[in-house]
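Asks: this is a predicted model, with the sequence first.
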Amino acid sequence: MGRKTALITGASRGIGKRTAITLAENGYNVVINYHKSKEEAESLGQQLSAAFGVQAAPIHGDISKKEDCERLIQTAAAEFGSIDIIIHNAGPYVAERKTLDEYSWEEWEYMVNGNLNSVFYLTKLSLPYMRANQWGRVITFGFDRVETAPGWIYRSAFAAAKTGLASFTRTLAAEEASNGITANMICPGDIAGEWKERGITEARTAEHDLVPVGRPGTGEDLARVVAFLVSEDADFMTGSIIPVTGGQDVLGKIHHINYQKNRM
């Protein structure tokens, strides 16, 4: 095999962008999937190709739609010859705090399609390429303690989809191990705003009261874990659910915040 190709969903900005930069720096070709951020995706592709000498191509697709997933995989395979790695980074999230009954029918369907069904679509479509090479890497994203199927107040749709995804990831790992394909899940901490694209060195100059290690998490924290999991030397790592939280109780954050407010 030559240079390996990684498809990263939602890669035009945020954590996906930081992951694309790290993988390109490590010599991987990168498929930059985007939905609405066309200019950002095209600019990133040009930057990565110029800086690291890899092939980096932006490809549009709303991953919550099966038809878009089919076109995305077909386009990527035609341009790169194969798909070796999928980083399922993209996933809709409703920021507004809502109880289960307050979710609209459309919101629930979009959350499940974008966070669970999309992973099934893209993985199923990519498996033939990975099996043909007897090598592949699948990375999904969950949340703190997802493997225990915890309740997450005000996040019922997101939590339900990601909990199902945790089981999906472990099932895929067991089914595809004999084909040289690994599947692992990364569970980010509370990484928000500009920190999604920033680095560890920058974070060490900042403070975060809710994170036990004392600093905010960054996109680089996650990208470094991704880079290891997709490497040749990570072939013994599969079916793992890995927290990258700085020790923070992400699910209980709202209770900590309310407690601090009440003390003021």
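Replies: Alright, I've got the coordinates. Numbers count the residues shown, from 1 in each chain.
Asks: can we go C-alpha only for contacts and neighbour counts from here?
Replies: Fine.
Asks: tell me where the stretch 101-250 of the chain has strands.
Replies: For the stretch 101-250 of the chain, the strands defined by DSSP state E, counting those that start in this stretch occupy 136-141, 181-188, 241-244.
Asks: quick one: list the elements packing against the longest one.
Replies: For strand 181-188, the helices and strands in contact under the criterion 3 or more CA pairs under 8 Å, 6 or more residues apart in numbering; DSSP states H and E are strand 136-141, helix 156-176, helix 219-229, strand 241-244.
Asks: and those, which is most packed in?
Replies: Ranked by mean neighbour count, the helices and strands packed on strand 181-188 are led by strand 136-141 with a mean of 25 (mean count of other CA atoms under 10 Å).
Asks: show me what that strand is packed against.
Replies: Using 3+ CA pairs under 8 Å, 6+ apart, strand 136-141 sits against strand 85-87, helix 118-133, helix 156-176, strand 181-188, helix 219-229.
Asks: so for residue 76, which of those sits nearest?
Replies: Closest to residue 76 of the helices and strands packed on strand 136-141 is helix 118-133 (CA to CA; 10.1 Å).
Asks: the closest one versus strand 136-141: what angle between them?
Replies: Relative orientation of helix 118-133 and strand 136-141, computed by axes from the mean of the first three to the mean of the last three CA atoms, to 10 degrees: 160 degrees.
Asks: how about the nearest residue to the residue nearest the centre of the chain, chain neighbours excluded?
Replies: Closest to where the C-alpha atoms of the chain average out (CA atoms, centre = their mean) is residue 89, at 2.3 Å. In space, and not counting its chain neighbours, residue 89 is closest to residue 9: 5.3 Å by CA to CA, 6 or more residues apart in numbering.
Asks: got the contact list for the one you found?
Replies: 16, 32, 33, 34, 63, 87, 88, 89, 90 (CA atoms under 8 Å, 6 or more residues apart in numbering).
Asks: put together a markdown table for the helices and strands packed on strand 136-141, with distance to residue 59 on each row.
Replies: Formatted as a markdown table, those follow (distance: least, CA to CA, whole Å):
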| stretch | distance to residue 59 |
| --- | --- |
| strand 85-87 | 14 |
| helix 118-133 | 14 |
| helix 156-176 | 24 |
| strand 181-188 | 23 |
| helix 219-229 | 21 |
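Asks: just the contacts of residue 9: which are in strands?
Replies: Among the contacts of residue 9, the ones falling in strands (DSSP state E) are 32, 33, 34, 87.
Asks: this is the other structure I want to compare:
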Amino acid sequence: MNNAQQSAVITGAASPRGIGKATARRYAKDGWAVVVLDLNSEAAQVVASEIAAEFGVPAFGYPVDVTNEDSVLSAHRAVAAEITAGRLPSVGALANIAGITSPVPFLETSLDLWNKVMAVNATGTYLVTRAFLPGMIDQQWGRIVNMSSVSAQRGGGVFGRVPYSSAKAAILGFTKALARELGAQGITVNAVCPGAVDTDIRVGTTPELEASIVKDVPLGRQASTDDIAAAFVFLSSEEAAYITGSTIDINGGSHIH
């Protein structure tokens, strides 16, 4: 399957300094058409327009709340309509990137906060994958790449605490089980586990905290969004056809296991 004839769907892809936007741009640079899905409708459309203009590939922006099944299905229908109309090629890759974190200690974590963090990170990955997977099965080819975190592997310790680590750990189990289930149908499923990344996802951070994070990284810096984007696009390529059920660590050596 030639990725130049496929669309990549990226969730959480409109934040100006986010991994999702960097990943959408990297897919486009490699010749994929892109679908920019984000909670911010206007920003999603702006990013899609910018990508289409810069890279000359089909690009489509649409709003989605990944925690809401009706919203996810609406986005899927909109993408399907673009494919039917010939404005987008069929979907070959799905990058589940939308996520939120929380630095709140466990005993200060309300049930509402727990549910929100789990819903955006874990349930959102489930809902979006469930919507776009049938099309991949129909064509017997697909690439699903899920965003986990080093926090799932080491039990937090970077910024996110118990709810975030739990949600990202759920994604690792989801990834492995789904990879086993879909392998015979030409679909790979992998996870990416970044360490600290220079984005705006962290809230309430301080220069001292940022410095302490870098101090623990053997490579001496946080990851850039492009560092993470490159892994998503590689795992969606033909070159990665024999990689499935894997977890790719991108942490600069801060967690080696």
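Replies: Right, received. Where do you want to start? Keep in mind that what you see is a predicted model, and the values were worked out from it rather than measured.
Asks: one step back: nearest to residue 70 of the first structure, out of the helices and strands packed on strand 136-141 of the first structure?
Replies: helix 118-133 (7.1 Å).
Asks: please say which position in the second structure residue 243 of the first structure maps to.
Replies: Here residue 243 of the first structure is matched to residue 249 in the second structure, going by TM-score structural alignment.
Asks: buried residues in stretch 18-31 of the first structure?
Replies: Across stretch 18-31 of the first structure, burial judged by 16 or more other CA atoms under 10 Å covers 18, 19, 20, 21, 22, 23, 24, 25, 28, 29, 30, 31.
Asks: could you pull up the residues touching the counterpart of residue 80 of the second structure in the first structure?
Replies: Alignment note (TM-score structural alignment): residue 80 of the second structure maps to residue 77 of the first structure. Residues in contact with residue 77 of the first structure (CA under 8 Å, 6+ apart) are residue 83.
Asks: the equivalent of residue 177 of the second structure over in the first structure and residue 183 of the first structure, how far apart?
Replies: Residue correspondence to the first structure (TM-score structural alignment): residue 177 of the second structure is matched to residue 171. Look at residue 171 of the first structure and residue 183 of the first structure: by CA to CA, to the nearest Å, they are 9 Å apart.
Asks: what does residue 13 of the first structure give?
Replies: Counting by CA to CA - residue 13 of the first structure and residue 183 of the first structure are separated by 24 Å.
Asks: so those two - more neighbours on which side?
Replies: The neighbour comparison of residue 13 of the first structure against residue 183 (other CA atoms under 10 Å) goes to residue 183, with 29 against 18.
Asks: need the counterpart of that one in the second structure.
Replies: Alignment note (TM-score structural alignment): residue 183 of the first structure maps to residue 189 of the second structure.
Asks: which residues touch its match?
Replies: Applying CA under 8 Å, 6+ apart to residue 189 of the second structure gives the contacts 143, 144, 145, 146, 175, 176, 178, 179, 244, 245, 246.
Asks: and of these, the nearest to residue 196 of the second structure?
Replies: Residue 196 of the second structure lies nearest to residue 146 out of the contacts of residue 189 of the second structure, by CA to CA, at 16.8 Å.
Asks: count the neighbours of residue 184 of the second structure for me.
Replies: By other CA under 10 Å, the residues close to residue 184 of the second structure number 12.
Asks: and of the helices and strands packed on strand 136-141 of the first structure, who's closest to residue 44 of the first structure?
Replies: Of all these, helix 219-229 comes closest under CA to CA, at 15.7 Å.
Asks: now residue 146 of the first structure. Nearest residue, chain neighbours left out?
Replies: Nearest to residue 146 of the first structure is residue 163, by CA to CA, 6+ apart, at 5.6 Å.
Asks: alignment lookup: the residue nearest to residue 89 of the first structure to the second structure.
Replies: Per TM-score structural alignment, residue 9 of the first structure is aligned with residue 11.
Asks: follow-up on the earlier one: which among the contacts of residue 9 of the first structure count as buried?
Replies: Applying 16+ other CA under 10 Å to those flags 16, 32, 33, 34, 63, 87, 88, 89, 90 as buried.
Asks: what's the spacing between the most far-flung residue of the second structure relative to its centre and residue 113 of the second structure?
Replies: What lies farthest from the middle of the second structure is residue 107; by CA atoms, centre = their mean that is 28.9 Å. Per CA to CA, residue 107 of the second structure is found 12 Å from residue 113 of the second structure.
Asks: cool, residue 36 of the second structure as well?
Replies: Residue 36 of the second structure sits at a distance of 26 Å from residue 113 of the second structure (criterion: CA to CA).
Asks: can you check residue 34 of the second structure too?
Replies: Per CA to CA, residue 34 of the second structure is found 32 Å from residue 113 of the second structure.
Asks: likewise for residue 47 of the second structure?
Replies: Counting by CA to CA, the separation of residue 47 of the second structure from residue 113 of the second structure is 29 Å.
Asks: next one: residue 95 of the second structure
Replies: From residue 95 of the second structure across to residue 113 of the second structure, the span is 24 Å (CA to CA).
Asks: number of nearby residues for the spatially closest residue to residue 216 of the second structure that is not a sequence neighbour?
Replies: For residue 216 of the second structure, ignoring the flanking residues on the chain, the nearest one in space by CA to CA, 6+ apart is residue 254 at 6.0 Å. Number of residues near residue 254 of the second structure (other CA under 10 Å) recorded here: 21.
Asks: what of residue 1 of the first structure?
Replies: 5.
Asks: got a list of what it touches?
Replies: By CA under 8 Å, 6+ apart, the residues touching residue 1 of the first structure are residue 133.
Asks: ok, it to residue 190 of the first structure distance?
Replies: Distance, residue 1 of the first structure to residue 190 of the first structure, using CA to CA: 37 Å.
Asks: next: residue 145 of the first structure.
Replies: Using CA to CA, one obtains 13 Å as the distance from residue 145 of the first structure to residue 190 of the first structure.
Asks: between those two, which has more neighbouring residues?
Replies: Shown here are residue 145 of the first structure and residue 190; by other CA under 10 Å, residue 190 has more neighbours (23 against 17).
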